[in-house]
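>>> Sequence and predicted structure, then a few things I'm wondering about:
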Amino acid sequence: MSVLIVIPARYASTRYPGKPLVELTGATGEAKSLIRRSWDAAIAVSGVDRVVVATDDDRIRTAAEAFGAEVVMTSEACANGTERCAEALENLGGGYDIVVNLQGDAPLTPAWFVEDLVAGLRAHPTAEVATPVLRCDGRALNGFLEDRRAGRVGGTTAVFGSDHKGLYFSKEVIPYTSKTYADDEETPVFHHVGVYAYRPSALAAYPKWPTGPLESLEGLEQLRFLEQERPVLCVEVESRGRQFWELNNPEDVPRLEAMLSEMGAS
C-alpha cells in the first residue's frame, strides 16, 4: 500500500504567527527551523513513498525548498491541516492508498509513531482514519496541568473505548484524576499525538462536511470526524524513553530545545 506524508504548514497561525519558521537549537548548538525539523522527522519514517510540504505561504515555500523539500501550494481557505492535506492530495493527482498528516509543529515525532500508525490502519481495513495516542507519564501530565493553570492551551488529550475508537479529544486534561503522579509514574491520561493517517475517500469527504460545534469550541480538526459519526481509530504508541511535545505556544520553545538537548539531537 503506497503511503504519502503531507506536512501542512501555514504562516498565519492564530496563537503563534510564523511558527513554521521559528528556529529551535539542538544539542550541538545548531539552529533549524520548525519546518526543517518536521521534514527531517518525516523522511526518517520507513515505508513511505513520498513526502511533501503543503503550504499557502511563499515564505514557507522558499524556506522548505532551500533545504530540499518538495512543496505543494494550497489555498489560504484551508481551515486546518486535514483540509490542506485533502487539497494537496488532489493537486498531486491522488494515487496513494494511505495519506499521513504529519503536522508541522511536531518535530519530535519519532519515526515509529508514524510507522505504527500506518500499520494500525492497515490492520483495520474498515477504519477510515487513525491517530496515535501516547500514555502520559507524570512528567508529561504535570506539563499539561502546568499549562492549564497558566491559562495556556498545551497539548491535546484523548479518551477511547475498548475497541480503541476515539470517544473524545480535548485541549482540557481528560479524564480527570485527583491523584498526583511522580515524573516517572504511569498515568491514566493519554496524550493525543498530532498525526493522522487517512484513507483517501475519508480525506476527500472531510472538506465537504460542515464544521460542527465541538470542532469550533475545541479547535480540534479530528472532532469533525466524530461529529459526522465517523470513528477515529486510536493507535497506542510507545515512547521508548523519548519525550514528545508539540510547539503550541512561544513558551514551548525552551521546553522543546531542552528535549532536543536531552535526546542529543543536532
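Happy to help now that I have it.

>>> C-alpha only now, for contacts and for neighbours.
Will do.

>>> Strands of the chain, start to end?
Taking DSSP state E as the criterion, the chain carries its strands at 3-9, 23-25, 31-33, 50-55, 71-73, 98-102, 129-137, 156-160, 166-170, 186-192, 195-198, 233-237.

>>> Need those strands in TSV (columns: distance to Ala204 and mean neighbour count).
Below are those laid out as TSV (distance: least, CA to CA, whole Å; neighbours: other CA atoms under 10 Å):
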stretch	distance to Ala204	mean neighbour count
strand 3-9	14	26
strand 23-25	33	19
strand 31-33	30	16
strand 50-55	16	23
strand 71-73	17	19
strand 98-102	11	25
strand 129-137	12	24
strand 156-160	24	21
strand 166-170	21	20
strand 186-192	23	20
strand 195-198	10	24
strand 233-237	18	23
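
>>> Serialize those to JSON lines and add fields for distance to Ile43.
Putting the strands of the chain into JSON lines (distance: least, CA to CA, whole Å) gives the following:
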{"stretch": "strand 3-9", "distance to Ile43": "9"}
{"stretch": "strand 23-25", "distance to Ile43": "18"}
{"stretch": "strand 31-33", "distance to Ile43": "16"}
{"stretch": "strand 50-55", "distance to Ile43": "7"}
{"stretch": "strand 71-73", "distance to Ile43": "14"}
{"stretch": "strand 98-102", "distance to Ile43": "11"}
{"stretch": "strand 129-137", "distance to Ile43": "18"}
{"stretch": "strand 156-160", "distance to Ile43": "25"}
{"stretch": "strand 166-170", "distance to Ile43": "28"}
{"stretch": "strand 186-192", "distance to Ile43": "22"}
{"stretch": "strand 195-198", "distance to Ile43": "15"}
{"stretch": "strand 233-237", "distance to Ile43": "19"}
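
>>> The structure to be compared is supplied as follows:
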Amino acid sequence: MTVALLIPARYASQRFPGKPLAPLKGATGVAKTLIARSWEAALAVRGVDHRAVVTDDGRIAEEAARFGAPVVMTSPDCANGTERCAEAAATLDPAPEIVVNLQGDAPLTPPGFVEALIAAMRAHHEIAVATPVLRCDHASLARFREDRRAGRVGATTAVFDHAGRALYFSKEVLPFLPALPAAEETVPVFHHVGVYAYRRDALERYLAAAPGVLERCEGLEQLRFLEAGMPIQCVEVEAGGAEFWELNNPEDVPTVEAALARRGLV
C-alpha cells in the first residue's frame, strides 16, 4: 500500500498565531522553526512513499522550501488539517492508498507512533481511520490538569471501548477522576496523539459530512468522523521513556525545548 505522510500547517492559529514558524531550540541551543522540526520527525518514519508540507500560507511554504520539503498548496477555506490533507491527497500522483496526517505542532512524535498506525492499516483493511493514544503517566496527567486550571486549551484525551474503537475525544480530562491515582497506580487517562491515518474513501466521506455540534464545541476535527457514524480505531502506543507533548500554546515552548534537549536533537 502506498503511503503519503502529510504535514498540514496553517499560520492563523487562534491560540498561537504563526506557530509553524516559531523557533525552538534543541540540544545545542540552535533554534529551528517548528515546521522544520516537524519535518525532521516525518523523515524518521519508515514505510512512507511520499512526504510533503501542506499549507495555504506563502510564509510557511517558503520556510519548507528552504529546508528542502516538498510543498502542496491548498485552499485557505480548509477548516482543519484533515480537510487540508484530503485536498492535498487528491492532487498526488499516484494517489496514495493511506494518507497520514502528522500535525505540524508535534515535533516530539516518535516515529514508532506513526509506524504503528501504518502497520494497523495494512494489517486490518476494515480500519478506515486510525489514531494513536498514549497512556498518561502521573507527570503528564498533572500537566493536563494544570492547563485546565489555568484556563488553557491544551492536550486532548481519548476514551475508547475494549476493541479500541473511539467513543469520544475531549479537551477536558476524561474520564473524570474522583481522586488522583496513587503513585503506584496506573493512570486511566489516555493522551490523544494528534496523528491520523486515513484511507482515501474515509477522507472523501469526511469532506461530504457537515461539521457537527461536538466538533464545533470541542474544536476537534476528528469528532466529525464519530458524529457521522464513522469509526476511529485507537492504537495504543508506548513512548519508551521518551517524553511526548505537543506545542499547543506559547507556554508549551519551554517544555518542548527541554524534551528536545534531553533527546539530543540539535
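Cool, got the structure. Keep in mind the model is a prediction, meaning the values are calculated, not measured.

>>> circling back: can you check which of the strands of structure 1 gets nearest to Met259 of structure 1?
Comparing the strands of structure 1 against Met259 of structure 1 with CA to CA, the closest turns out to be strand 23-25 (10.3 Å).

>>> what range in structure 2 matches that closest one?
Strand 23-25 of structure 1 corresponds to residues 23-25 in structure 2, going by TM-score structural alignment.

>>> where's the residue nearest the centre of structure 2 relative to Thr82 of structure 2, distance?
In structure 2, the centroid-proximal residue (CA atoms, centre = their mean) is Gly194; its distance is 2.1 Å. For Gly194 of structure 2, the distance to Thr82 of structure 2 equals 11 Å [CA to CA, to the nearest Å].

>>> same deal with Ala4 of structure 2?
From Ala4 of structure 2 to Thr82 of structure 2 the distance is 13 Å (CA to CA).

>>> same question, Asn249 of structure 2
From Asn249 of structure 2 to Thr82 of structure 2 the distance is 21 Å (CA to CA).

>>> Compare those two (neighbour count), which wins?
More crowded of Asn249 of structure 2 and Thr82, by other CA atoms under 10 Å: Thr82, with 23 against 19.

>>> list the contacts for Phe225 of structure 1?
Tyr206, Pro231, Val232 (CA atoms under 8 Å, 6 or more residues apart in numbering).

>>> if we go to 7 Å?
Pro231 (CA atoms under 7 Å, 6 or more residues apart in numbering).

>>> Please apply the same query to Leu214 of structure 1.
Residues near Leu214 of structure 1 by CA under 7 Å, 6+ apart: Leu223.

>>> Which position in structure 2 pairs with it?
Looking across to structure 2 (by TM-score structural alignment), Leu214 of structure 1 lines up with Leu214.

>>> before we move on, what about Asn80 of structure 1?
When structure 2 is aligned by TM-score structural alignment, Asn80 of structure 1 is paired with Asn80.

>>> Tell me how far that match lies from Leu265 of structure 2.
From Asn80 of structure 2 to Leu265 of structure 2 the distance is 29 Å (CA to CA).

>>> Kindly report the same for Leu134 of structure 2.
For Leu134 of structure 2, the distance to Leu265 of structure 2 equals 22 Å [CA to CA].

>>> go on, Ala36 of structure 2?
Distance from Ala36 of structure 2 to Leu265 of structure 2, by CA to CA: 12 Å.

>>> Between these two, tell me which one has more neighbours.
Shown here are Ala36 of structure 2 and Leu265; by other CA under 10 Å, Ala36 has more neighbours (25 against 16).

>>> what's near enough to touch Leu108 of structure 2?
Applying CA under 7 Å, 6+ apart to Leu108 of structure 2 gives the contacts Phe244, Trp245.

>>> looking at the alignment, what does it pair up with in structure 1?
In structure 1, the residue paired with Leu108 of structure 2 according to TM-score structural alignment is Leu108.

>>> Next: Arg152 of structure 2.
By TM-score structural alignment, Arg152 of structure 2 lines up with Arg152.

>>> Helices of the stretch 101-250 of structure 2, start to end?
Assigned by DSSP state H, counting those that start in this stretch, the helices in the stretch 101-250 of structure 2 fall at 111-123, 138-149, 200-208, 213-218, 223-227.

>>> so of the ones you listed, which one's packed in deepest?
When these are scored by mean count of other CA atoms under 10 Å, the highest mean neighbour count falls to helix 223-227 (a mean of 20).

>>> What mean distance separates it from the matching residues in structure 1?
Following the fit onto structure 1, the mean deviation recorded for helix 223-227 of structure 2 is 0.2 Å by mean CA distance after the TM-score superposition for structure 1.

>>> Can you name the residues in contact with stretch 11-29 of structure 2?
By CA under 7 Å, 6+ apart, stretch 11-29 of structure 2 touches 9, 31-35, 57, 104, 249-250, 257, 260-261, 264-266.

>>> So which bits of that stretch are buried?
Within stretch 11-29 of structure 2, the residues that qualify as buried are Tyr11, Gly18, Lys19, Pro20, Leu21, Ala22, Pro23, Leu24, Lys25, Gly26, Ala27, counting by 16 or more other CA atoms under 10 Å.
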